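Trainee: Mind looking at a prediction? Sequence and model below.
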Amino acid sequence: MKRIFRSFSKVFPKSFLEDTHEMLRFADFELDAEIWLGEIVTVALCISAVMVWLSTYSSSSFFILSAVIVPIIYLVGAYSIPFFIAEDRAEKVEKILPNALQLMSSNILAGMTPFQAMKLASRDEFGALKNELDRVTAKSLGTESFSTSVKEIAKHIRLPALERSLKLFVRSIESGGHLSKVLDETAKDINDSLMLKQEMISNVRSYAVLIVLTVMIGAPLLFNVSILFTERLNTLKQGFSTSSAEDFGMDLLVSESFDPNFLIGISAVIVAVTSTIASLLIGVIVSGKEKYGIRYAFVMVPTSLIIFYGVRIIVHTLV
């Protein structure tokens, strides 16, 4: 089976395979990137095959469309899982990193060596960072040097602040600098960055709320009003003859009619696409990364469609 999975993964470019391997490492997944990609592609093809098979028992185009759309949603969702796990690990480490650096600084001031300071700074509340610190101390007791082991932490946690801190830590050890002061200043800079980041998020949160309300409530409501107008216009056309409508100058009533079902379908597609784009935009606003908005898309798109069809039912009930 592994050979089959590897053959499926060959459809992806080499750069994409390398990025996937890096992402799995950041997520702390001990998986082969080629096999993992081959597995999710195989599952997607199976889903598509099942949908095509079901379409043979129905005249509706629903299963044909599902044979394309559902596998794509599955692929995006499956690929997003390790990405968000890696991002969550980095976010948690960023919050506790200043405390870890200050603890190592205190240990060094107490007369410990950098190795001892890092080993004793490994605490359970540090989560993923604790695992990396334990890995460093274990490797340093073997054949690998302490400085080289420290640099490898950045290969398992995708966090620029951590990578910069590790470089300063290693450089201070190698140059004989005031390591304790460097760690304290680095911790202070990270704390200031976190406070600034939180302030920026608070300032732009109102824009995110406005986007959500517009896309999830405003758009479905306006589309339903347009569809209702079209349906009422078609009803009026049936009650007017061509000659009488032209006599009254109401050429609109004798023009070609729109199919309401077509408008409903195209409106649902537009709502789904708009919600997806809006969720990516919210990801940029909140975290500066459009990929982060994918997690919002899995909530916004279904909710927008539910509101769209829900408003349609309510409008037809009241009118």
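Mentor: Here it is on my side, so go on.

Trainee: only C-alpha atoms for contact and neighbour calcs from this point on.
Mentor: Fine.

Trainee: separation between the residue of the chain most remote from its centre and residue 37?
Mentor: In the chain, counting by C-alpha atoms, centre = their mean, residue 247 sits farthest out from the average C-alpha position, at 58.5 Å. Distance, residue 247 to residue 37, using C-alpha to C-alpha, to the nearest Å: 67 Å.

Trainee: and here's the other structure:
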Amino acid sequence: MNFNKLYLKISMLAPKKTVKLISTLMEQGGFTLNPRILIGFTIYLTFFATLTVIFTTQLLSLNPTLQTLLPLATLIAIPGLLYTLIIITADNRARKIEELLPDALDIIAANIKAGMTLENAIWLAARPEFGPLRDEIKKVSADTFGGKPIEDNLQKMSERIRSETTKRAIQLIQEGIRLGGEMSKLLEEVAEDTRNTQMLKKQISTSTITYTLFIIFAATIMAPLLFSISTTYSQLSKNLAGMANTRNTGNLIQNIPFLGNNTTNTINPNDIFNFALESIIITNLLAGFIIGQIKYGKATRGLPYTPILLITSITIFLVAQQTLQILIQNLIK
């Protein structure tokens, strides 16, 4: 069975805007796979994975809340993870091109000074050490020698790279070509301007490291610790309330805040635990985006930090909760 044809048919279910967005991101990430095949595969995988989770939760007779949340989480997680992977790949590729662009512009300027035309100068600048930038230069040169205007080819190149710095540099080069300026001098100035921009970004990243550390500390350490205290306190209150029914501890229970003798209206500790876990996950997701915005000027650049933040914070939360419960049990004994 040809699964690619099946995936292509399934991809027809996706909205045109979604297909266009994924196609653009995959092109910016350097993927050679047909975007519709990936979209169809994602829909196919998500559908059967969600069905599997639904049947599994029914067989295990889990509580109704989990029977609803787990399939919903699967439905969101699989497309979300693939989309995140594409964005991270596109951003990493753009960052590599940004770092290599000034050197490539200097080589093109030197070739022009040596008497070459702009087209030949660009072609000879496609060196192996430039990696993804070399591929883009080759595409521009091939299209140019094929008869297409170089300005249009440069515009397409800027659209294939997910970088505002690169787009700005290409726009300056396009203006120079249209106005007929001295290209070698212009290219050298654009290369220097690009280097200054990169240096400025590094300085901003260094100067904002205090804010980054504070966000990491608050999201991964303080929030889990405080939530662990809340969940432990709620469990302790429930246990003491249960003891009040079998022992003469009415006065003790009465003095505990938010508990009293009426235990029918107290919040279930399991609900507090679920709320704490959900809050930690959301907090660390947002922390990753904020770190990316602060350090790199783009929220999606913080996505690689998110798994590390989530694993660390959830681990601290569970360990702290278990430690507090053991300590309290020893004290009660």
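Mentor: Good, I have the coordinates. The structure displayed is predicted, hence computed values, not measured ones.

Trainee: Superpose on structure 1 and give me the mean offset of stretch 97-106 of structure 2.
Mentor: Here the mean offset of stretch 97-106 of structure 2 against structure 1 after fitting is 0.9 Å, by mean C-alpha distance after the TM-score superposition for structure 1.

Trainee: and residue 64 of structure 2, how far is that from residue 275 of structure 2?
Mentor: Taken as C-alpha to C-alpha, the span from residue 64 of structure 2 to residue 275 of structure 2 is 16 Å.

Trainee: One more: residue 65 of structure 2?
Mentor: Taking C-alpha to C-alpha, one finds residue 65 of structure 2 at 13 Å from residue 275 of structure 2.

Trainee: which of the two has more neighbours?
Mentor: residue 275 (13 against 8; other C-alpha atoms under 10 Å).

Trainee: Helix or strand: which one has that one?
Mentor: Element membership for residue 275 of structure 2 (DSSP states H and E) is helix 269-296.

Trainee: Could you give the residue range in structure 1 aligned to that helix?
Mentor: Helix 269-296 of structure 2 corresponds to residues 260-287 of structure 1 when matched by TM-score structural alignment.

Trainee: List the buried residues of the matching stretch.
Mentor: 260, 263-264, 267-268, 271-272, 274-283, 285-286 (16 or more other C-alpha atoms under 10 Å).

Trainee: which one in structure 1 is aligned with residue 212 of structure 2?
Mentor: Looks like residue 212 of structure 2 aligns to residue 208 there (TM-score structural alignment).

Trainee: Give me the spatial nearest neighbour of that match, chain neighbours excluded.
Mentor: Excluding its sequence neighbours, the residue lying closest to residue 208 of structure 1 (C-alpha to C-alpha, 6 or more residues apart in numbering) is residue 282, at 5.8 Å.

Trainee: so what's the one you found up against?
Mentor: 208, 211, 290, 293 (C-alpha atoms under 8 Å, 6 or more residues apart in numbering).

Trainee: farthest pair in those?
Mentor: Farthest apart among those by C-alpha to C-alpha are 211 and 290. That separation is 15.0 Å.

Trainee: So what does residue 155 of structure 2 match up with in structure 1?
Mentor: Match for residue 155 of structure 2 (TM-score structural alignment): residue 151.

Trainee: Could you report the separation of its match from residue 258 of structure 1?
Mentor: Taking C-alpha to C-alpha, one finds residue 151 of structure 1 at 65 Å from residue 258 of structure 1.
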